[in-house]
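Enquirer: missing the sequence, but the structure's below:
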């Protein structure tokens, strides 16, 4: 294609709004490469824990619109559509149902697709972030019509989506694939989940959960902590630890770090074994910042815990083979959203009601 032909192609704005990081950039139609990517810390509950859900919603939406506008300034032409991967359940019309890792428990629903469509005067597609990521992997091996797999994210929270024959298995309201809010710890002092309840899988198995567990263990066993790489990473102060440091400790197979994360990984392994046993899912793609940073030792530990829970349908030799690491980058939401936008056909035909399959369910 000539340079003139390339420059004439429509431009899309894409963003990935997670519990910790907001990423945004632009891409030309027909080119699954996102350019001009910018990354900023999300103005959510982690940075502003004292604000109400409504205040955080307004702050996060303003931040998202502002970053998308900044990205559009570097694009070769005005955008023809906007696509956003969002960390929370999203309904068919692009309304965010909930987002505990971003603005805490039980915030009001947010019609994000409508807001973005009004702000940019173009069609807007809003997807759940794990759903969006799935489109990257569904398209990666050329076998999506027959593929049957589950996306799993271990990051600020824990979530999943099951894909079969090129479609995601979810109802229209986007409620599903939220294993992070399954209660797995019924102790009275179980860790608090961002949604406001105790003992959820996301509270014990996410990056934030791993950090909490490492801090608790460090205070209970200060001698063992002092001998670990985690102590060296935070100058001996558990309060200065980060989830990424815990993940790095797991990657280096530090005994203390592995001990800290094992209870959460055990709960996640049991949950994935249940999905395999109930649905026959043949592949689990494990993505997310914490899982990516913890690397192969984390996947091996997860496979071991799946095998313990899987019974005869999931023998030890098979469990690890079901787990596939995500790509070694943080572009799943961006590339998956772009892929879904491309698959949806002409976005202009989607006004006023998007023709995209279920925004949170696609």
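Expert: Received, thanks. On a predicted model such as this, the values are computed, not experimentally measured, just so you know.

Enquirer: From now on I want contacts and neighbour counts done on CA atoms only, so please keep to that.
Expert: Will do.

Enquirer: From residue 175, how far out is residue 103?
Expert: The span separating residue 103 from residue 175 equals 18 Å under the rule Cα to Cα, to the nearest Å.

Enquirer: my bad, should have said residue 105
Expert: Here residue 105 is placed at a distance of 15 Å from residue 175 (Cα to Cα).

Enquirer: ok, now residue 326?
Expert: According to Cα to Cα, residue 326 and residue 175 sit 24 Å apart.

Enquirer: The two: who's more crowded?
Expert: Taking other Cα atoms under 10 Å, residue 326 and residue 175 do not tie; residue 326 has more neighbours (21 against 16).

Enquirer: The more buried one touches residue 289, doesn't it?
Expert: No. Under the contact definition of Cα atoms under 8 Å, residue 326 does not touch residue 289, with a separation of 10.0 Å.

Enquirer: Mind listing residues that contact the helix or strand in which residue 268 is found?
Expert: In this structure, residue 268 sits in helix 255-279 according to DSSP states H and E. By Cα atoms under 8 Å, 6 or more residues apart in numbering, the surrounding residues in contact with helix 255-279 are 179, 184, 201, 204-206, 209-210, 213-214, 217, 224-225, 228, 230, 246-247, 249-250, 281-282, 301-307, 309-310, 313-314.

Enquirer: Pasting the second one now:
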């Protein structure tokens, strides 16, 4: 049986005139390409939804004609300004409406729920077809005008000269006649909207307009529609040149009947009128090409697009003549020969550039992996691509399925911890995809969890000083298996199992206190995920009463709504807390206190809690303490928190009178803790259900923005967030609130 070197993909070119759908495999389009006219507005009605419905239908039909199970990728090249997340900035030349902010990737994903959708600008996609040229610019002269600069010598994500949003090269909407004052911006917008009077006023002033509403930009001079309008204006202004021309003959002498095909046909006959027209249309473009050539050191400009290549050699001849005429004598161009000027521009290979280029992009991207990157010294994260790391003989590779975003990750990104992991994240569920020849203990297909804490070095942690798990593929050394950091999980691969890592630290916290939860009155301070996990474990281990105090009532309300807490067990973390504890415990106080609060807030909270702590109680310093924090006891004694939390020291503390308590603490977890956490959650009728603690599922594409929102106010979409999970199978900018009952699992989309 013959096997191809790469999976098939379906590619789409959303052009302003024609939309095409094809299948791409092994460097070429396979089978027939479907073409249909891009819908246009009628009676002011938007055609966007009609266009997307038709695309989705054709993609589904194309998939049925190529039924191989690997057809999952759909690449969409769109003739519009679109950012790297598939959101439209301006689609005026596509749908005759800006569509600003419209999430094209998400709209297509809703229609094609089986597909991994990639969206990019059509010129950006087409550039990948020409990467064999090395360093060049790709121009399109069609319904619009745009350019992309490509350098094949650079890493994958940097080969196209774009900004962080994936934008750049939209020169068609830059004015090229700034010395002339535009009469009115409102006139340009009115002309684009179909106002004949506005168009006439602009024509009388000798000014050209673009479909985006700009007057005098490059599109208004060089695009196909602009050249058609210019031809009509020239015919009216110079009837002597128009009468008897080949173009007039093709249009019955009526300037209003001029079309792009008519211009192309007349140009082939050497028609003087058409040469004059094309010379005027290409002159501003020639000036832009020379400027870019000098500014960026470019010697190759590939010209694609239905209009330029439809007219063909006559169009290129006029462009080259303008280049020669405008060529400066010095600077970058010193010593250029006529042959070098002529070679500056060349036609594209055919009209399949965007389709083939999108296929090339998808194929090249399969050699790359995406990751969330934290630049050193910067309180932000961004998504980037890098070449996939190879797997050695003593290594194994995994595909990330799910990763959890926790408060520690936000602290690392903000710089609160001084850690620079490069890639954040330390909670995950992954699947083994490759195993080195000398590795034992894992097999391809295994579903695993990972303890990020090295057992023999408290400072060696994923997502802290080592690259973390917010990345699609990771290659790890076999030492992780030897040290017990790899935890086998059932094949179901549930998304909520990312919480096994924080649960293991809670198990260790309980073990530090002697596992004495049964029949004890427990107070958890802090209703974050760690605090709620403590409450769930205490109830599981038959604590007599479990109270949870928190400053924000919204957090408590969310925990009650999800069934994690009972309303009567929720207390306000304020001055009324001691009285509330006394009432809830009949004056007996609490036998266990767990501090699971933000860094630095623990000492002040404890000062107010000492009267509520029962004799013989255990106080867990789980969270809320800086490395230099001290605990002040009722008698005035100062106790350093760090040795208790990190080194596991215990401190017998007097509370005044005959009362005393024991201060305990813990940090991280070992293999035994992780194994117990696993056993608590994966089997048995009495297992812990972690799903209610998951409030949102997001895509990797959306993760940088999600991190910004969480660092800002801890909310997503206006809702408080508990645990946010990255689902690596999602494509596009996806942020989905969940109720805990519809979480994904490995290999199953929801």
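Expert: Yes, it's here. Model, not experiment: these values are computed from the prediction.

Enquirer: where do the helices sit along the stretch 301-450 of structure 2?
Expert: 306-311, 313-326, 338-342, 353-365, 407-414 (DSSP state H, counting those that start in this stretch).

Enquirer: returning to what we had before: which residue range of structure 2 does the helix holding residue 268 of structure 1 align onto?
Expert: On the basis of TM-score structural alignment, helix 255-279 of structure 1 is assigned to residues 272-296 in structure 2.

Enquirer: mean shift of stretch 256-273 of structure 1 relative to structure 2?
Expert: With both structures laid over each other, stretch 256-273 of structure 1 and its partner residues in structure 2 are 0.9 Å apart on average (mean Cα distance after the TM-score superposition for structure 1).

Enquirer: chain center to that stretch, what's the gap?
Expert: Here the centre of stretch 256-273 of structure 1 is set off from its chain's centre by 18 Å, with Cα atoms, centre = their mean, to the nearest Å.

Enquirer: Tell me the buried residues in it?
Expert: Neighbour counts over stretch 256-273 of structure 1 (16 or more other Cα atoms under 10 Å) mark 256-258, 260-273 as buried.

Enquirer: Need the counterpart of residue 167 of structure 2 in structure 1.
Expert: Using TM-score structural alignment, the equivalent of residue 167 of structure 2 in structure 1 is residue 175.

Enquirer: now its match, what's its secondary structure?
Expert: Under DSSP: H, G, I helix; E, B strand; the rest coil, the three-state class of residue 175 of structure 1 is coil.

Enquirer: any idea how far residue 289 of structure 2 lies from residue 322 of structure 2?
Expert: Counting by Cα to Cα, the gap from residue 289 of structure 2 to residue 322 of structure 2 is 11 Å.

Enquirer: Ok, residue 366 of structure 2 next?
Expert: 42 Å.

Enquirer: what does residue 365 of structure 2 give?
Expert: Remark: distance between residue 365 of structure 2 and residue 322 of structure 2 (Cα to Cα) = 39 Å.

Enquirer: Equivalent analysis for residue 79 of structure 2, please.
Expert: Look at residue 79 of structure 2 and residue 322 of structure 2: by Cα to Cα, they are 27 Å apart.

Enquirer: between the two, who's got more neighbours?
Expert: Of the pair residue 79 of structure 2 and residue 322, residue 79 is the one with more neighbours under other Cα under 10 Å, namely 29 against 19.

Enquirer: Isn't that one up against residue 124?
Expert: No. Proximity of residue 79 of structure 2 to residue 124 does not meet the contact threshold set by Cα under 8 Å, at 10.0 Å.

Enquirer: Contact partners for the closest residue to residue 349 of structure 1 other than its chain neighbours?
Expert: Nearest residue to residue 349 of structure 1, sequence neighbours excluded (Cα to Cα, 6 or more residues apart in numbering): residue 355, at 7.3 Å. For residue 355 of structure 1, the contacting residues are 344, 347, 349, by Cα under 8 Å, 6+ apart.

Enquirer: how about the corresponding residue of structure 2 for residue 114 of structure 1, secondary structure?
Expert: Aligned against structure 2 by TM-score structural alignment, residue 114 of structure 1 finds its counterpart in residue 106. For residue 106 of structure 2, the reduced secondary structure class is helix; criterion used: three-state DSSP.

Enquirer: quick one, what contacts the nearest residue to residue 106 of structure 2 once chain neighbours are set aside?
Expert: Leaving aside its chain neighbours, residue 106 of structure 2 sits nearest to residue 732 (6.0 Å; criterion: Cα to Cα, 6+ apart). Taking Cα under 8 Å, 6+ apart as the contact definition, residue 732 of structure 2 lies against 85, 86, 105, 106, 109, 117, 118, 699, 701, 702.

Enquirer: hang on, residue 382 of structure 2 packs against residue 373?
Expert: Yes. Look at residue 382 of structure 2 against residue 373 with Cα under 8 Å: they come within range, at 5.3 Å.

Enquirer: Which one of the two is surrounded by more residues?
Expert: For residue 382 of structure 2 versus residue 373, neighbours defined as other Cα under 10 Å are more numerous around residue 373 (22 against 17).

Enquirer: What lines up with the more buried one in structure 1?
Expert: Alignment note: residue 373 of structure 2 maps to a gap in structure 1; criterion TM-score structural alignment.

Enquirer: my read: residue 373 of structure 2 touches residue 383, true?
Expert: Yes. Taking Cα under 8 Å as the contact criterion, residue 373 of structure 2 and residue 383 are neighbours in contact, 6.0 Å apart.

Enquirer: and residue 31 of structure 2, how many neighbours?
Expert: Look at residue 31 of structure 2: counted by other Cα under 10 Å, it has 12 neighbours.

Enquirer: which residues touch the corresponding residue of structure 1 for it?
Expert: Under the alignment defined by TM-score structural alignment, residue 31 of structure 2 corresponds to residue 35 in structure 1. In this structure, residue 35 of structure 1 makes contact with 25, 26, 27, judged by Cα under 8 Å, 6+ apart.

Enquirer: Format the residues you listed as TSV; extra columns: neighbour count.
Expert: Compiled in TSV, the contacts of residue 35 of structure 1 are given as follows (neighbours: other Cα atoms under 10 Å):
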residue	neighbour count
25	25
26	28
27	25
